[in-house]
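**Student:** Pasting a predicted model and its sequence here:
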Amino acid sequence: MPQYPNRQFLDFEKPIKELYEQIDQAKKLAEKNPKIDYNSNIEQLEALILAKRKEITDNLTPWQRVQLSRHPDRPYTLKYIDKMTTDFVELYGDRNVKDDKAMVGGFASLDGETIMFIGQQKGTNTKQRQLRNFGMANPEGYRKALRLMRLAEKFNKPIVTLIDTPGAFPGMEAEERGQSEAIARNIYEMFRLKVPVICIIIGEGASGGALGIGVGDRVFMLENSWYTVISPENCSSILWRSWDYKETAAEQLKLTSDYMSEFGLVDGVISEPVGGAHWDYDLAAATLKDTIKKSLAELKKVSAEKRISQRIAKFEKMGNFEEVKA
């Protein structure tokens, strides 16, 4: 995990950066004056950092939480797989067009149990972001995901999907290759999978790009993730013809994990390290791993037929509507 000064700070994290700068100054003074003990000062500043991280995340606006979900230091799918599992074997290609680098997946061992992990992957630098298409999968990405799900079903292995995308890629070539059909096919097929399926939004969960790997027996969100039909920027662009109202859009979309839990659209919210998952990769992965293991233990007690029935009923109940008789 990156340490200051290599760490990147969002605007509302600047008070934390200032405390780190004070620690740096104290360490430099300690080197110049070895007879003076600065350890107590440094310990006090470290305690203040922890308190400030908690204070900031306890009072985030919806837009700030969206920003936190996009934090450049936030762990992505492959980082979680690396921290949680062993013997990960990545599988490639949709056996039709090509391998989509925005969608990754493969078998891995989670404390001795083989699981199929699938998720969107963003890049950690400019070159990687371009290679991964910023986590926006093309149709071949969703078809690769479906191929891997069927492979897992063939060998009776559970599936875990890690969702982190600003949306499916909206380019003309994606539409020409059947973007909407690929997502719709995944949704349809995921309802019918006979193996346990757990879906977790680890960052951004936007629109059909998230739903394409988002149908499962259990759907969870990390504390600082978001899940909605459209990003705040695009919502602002449609309603106000400008991105200037993205903060208002984020507020009105009620896209944060607490709202999603309240609306019954997710089964639970997974807590993150104080300040966000980017502060402690190991702890974030350990918490995620515990949730996966607990959920799998519960789902294995239920027959495949009953799981499918419950999965369908779960999504049928979503949403509020009122029938008006003519």
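**Tutor:** On my side now, so go ahead.

**Student:** going forward, measure contacts and count neighbours with C-alpha atoms only.
**Tutor:** Fine.

**Student:** Now name the helix or strand holding the residue nearest the centre of the chain.
**Tutor:** With the centre of the chain defined as its mean C-alpha position, the nearest residue by Cα atoms, centre = their mean is I202, 1.7 Å away. Applying DSSP states H and E as the criterion places I202 in strand 197-206.

**Student:** Residues in contact with that strand: which ones?
**Tutor:** Here strand 197-206 makes contact (Cα atoms under 8 Å, 6 or more residues apart in numbering) with 66, 69-70, 76-77, 158-167, 213-222, 224-231, 292, 295.

**Student:** if you set the cut-off to 7 Å instead, what comes out?
**Tutor:** Residues outside strand 197-206 that contact it (Cα atoms under 7 Å, 6 or more residues apart in numbering): 69-70, 158-167, 214-222, 225-231.

**Student:** also this one, for the comparison:
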Amino acid sequence: MTQYLDFEKQLADLEGKAEELRAMAERDDDVDEQARALDQKAKQRLQTLYKNLTPWQKCQVARHPDRPHCRDYVRDLFTEYTPLAGDRNFADDHAVMGGLARLDGRAVVIIGHEKGNDTKSRLEHNFGMARPEGYRKAIRLMDLADRFGLPVITLIDTPGAYPGKGAEERGQSEAIARSTQRCLRLGVPMVSVIVGEGGSGGAVAFATANRVAMLEHSVYSVISPEGCASILWKDAEKMREAAEALRLTAQDLKRLGVIDRIIAEPVGGAQRDGRAAVAAVGEALTDLLGGFAGMDPAAIRAERRQKFVAMGAKGLAA
């Protein structure tokens, strides 16, 4: 059953009426024709709606529970996936999954946030909010990739790092910083894709990569619109204004040079056709990884460093 967002109310009414008419169509050919007309109208409405999404609406789309999650990408894009668990220090963080796999026959290390797709799994995966042991697990996997010369692929979908007391006691900020540092020091290609939410340092710790891509309706920001509104306006209801100011859409970030590629989504968002969205991400990953053929570790590190130095210089100039 389709889950509609707040701004999709008119679309929901149209598709609902078309469904009711189709149920009556066996007894009346005229009704079937009316249903087809409503289907066409709903399709046009969907196209118009998703061509003109506001930043806040894109936030809602990025958080849609029916969007493909990390497990879906791993299942459909990778073969011979072998999960690796634990940080060899404290515990295994189920908000972060990762391991060894093959993409189009090429051995890679895959790391990603997993939110879960129902109440039970969301609680198990802590809604994709990693604790320190999740970042330390990622560092362990990046060490493994560097040792064996395997490219690293990360899939980001998190509202941010878990802000709980226990996480802070176990060194949350230090773990995020070390994960970011490990990304920068990798001597193998690293490609990151923001497939939903890219929230705060919890996302940057996995996305300090040679190439960063975003799905068309995903978002990437230093803070959530609600958090920003609470700090600046002391009112979380100002999230629409905050979303505008944060420049968190893929289109804004591509223009600012923060990301390298926008991956087109099916009309109506990845939640309407998950398989097509997953396939588009797979094509982008293959293409982006192909750009590093023949580069040695020193060149890969230097290119990644220059990418972020240039990004900072561009920001200061603006």
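**Tutor:** Structure received. Please read these numbers as outputs of a predicted model, since none were measured by experiment.

**Student:** re the thing from before, nearest spatial neighbour of the residue nearest to the centre of structure 1, chain-adjacent residues omitted?
**Tutor:** Distance criterion Cα to Cα, 6 or more residues apart in numbering; nearest residue to I202 of structure 1, sequence neighbours excluded, is L222 at 5.4 Å.

**Student:** Return the residue of structure 2 aligned against the one you found.
**Tutor:** Matched by TM-score structural alignment, L222 of structure 1 corresponds to L215 in structure 2.

**Student:** Equivalent analysis for K54 of structure 1, please.
**Tutor:** In structure 2, the residue matched to K54 of structure 1 (TM-score structural alignment) is Q47.

**Student:** Output the contacting helices and strands for the helix or strand hosting that match.
**Tutor:** Q47 of structure 2 is located in helix 29-51, with elements delineated by DSSP H and E. Applying 3 or more Cα pairs under 7 Å, 6 or more residues apart in numbering; DSSP states H and E, we find helix 29-51 of structure 2 packed against helix 9-24.

**Student:** average offset between the helix it packs on and structure 1?
**Tutor:** Superposed on structure 1, helix 9-24 of structure 2 shows a mean distance to its aligned partners of 1.8 Å (mean Cα distance after the TM-score superposition for structure 1).

**Student:** now that helix: which residue numbers in structure 1?
**Tutor:** When structure 1 is aligned by TM-score structural alignment, the counterpart of helix 9-24 of structure 2 is residues 14-29.

**Student:** tell me the contacts of F7 of structure 2?
**Tutor:** By Cα under 7 Å, 6+ apart, F7 of structure 2 has no neighbours at all.

**Student:** quick one: it from G290 of structure 2, how far?
**Tutor:** 39 Å (Cα to Cα, to the nearest Å).

**Student:** Provide the aligned range in structure 2 for stretch 237-252 of structure 1.
**Tutor:** The aligned range for stretch 237-252 of structure 1 in structure 2 is 230-245, by TM-score structural alignment.

**Student:** Give the aligned equivalent of K98 of structure 1 in structure 2.
**Tutor:** Checking TM-score structural alignment: K98 of structure 1 goes with A91.

**Student:** Q67 of structure 1 now?
**Tutor:** Q67 of structure 1 maps onto Q60 in structure 2, by TM-score structural alignment.

**Student:** Leaving out sequence neighbours, find the closest residue to its match.
**Tutor:** Q60 of structure 2 sits nearest to L5 (Cα to Cα, 6+ apart), 7.2 Å away.

**Student:** Quick one: residues contacting the residue nearest to I202 of structure 1.
**Tutor:** L222 of structure 1 neighbours (Cα under 7 Å, 6+ apart): I201, I202, V269, I270, S271, E272.
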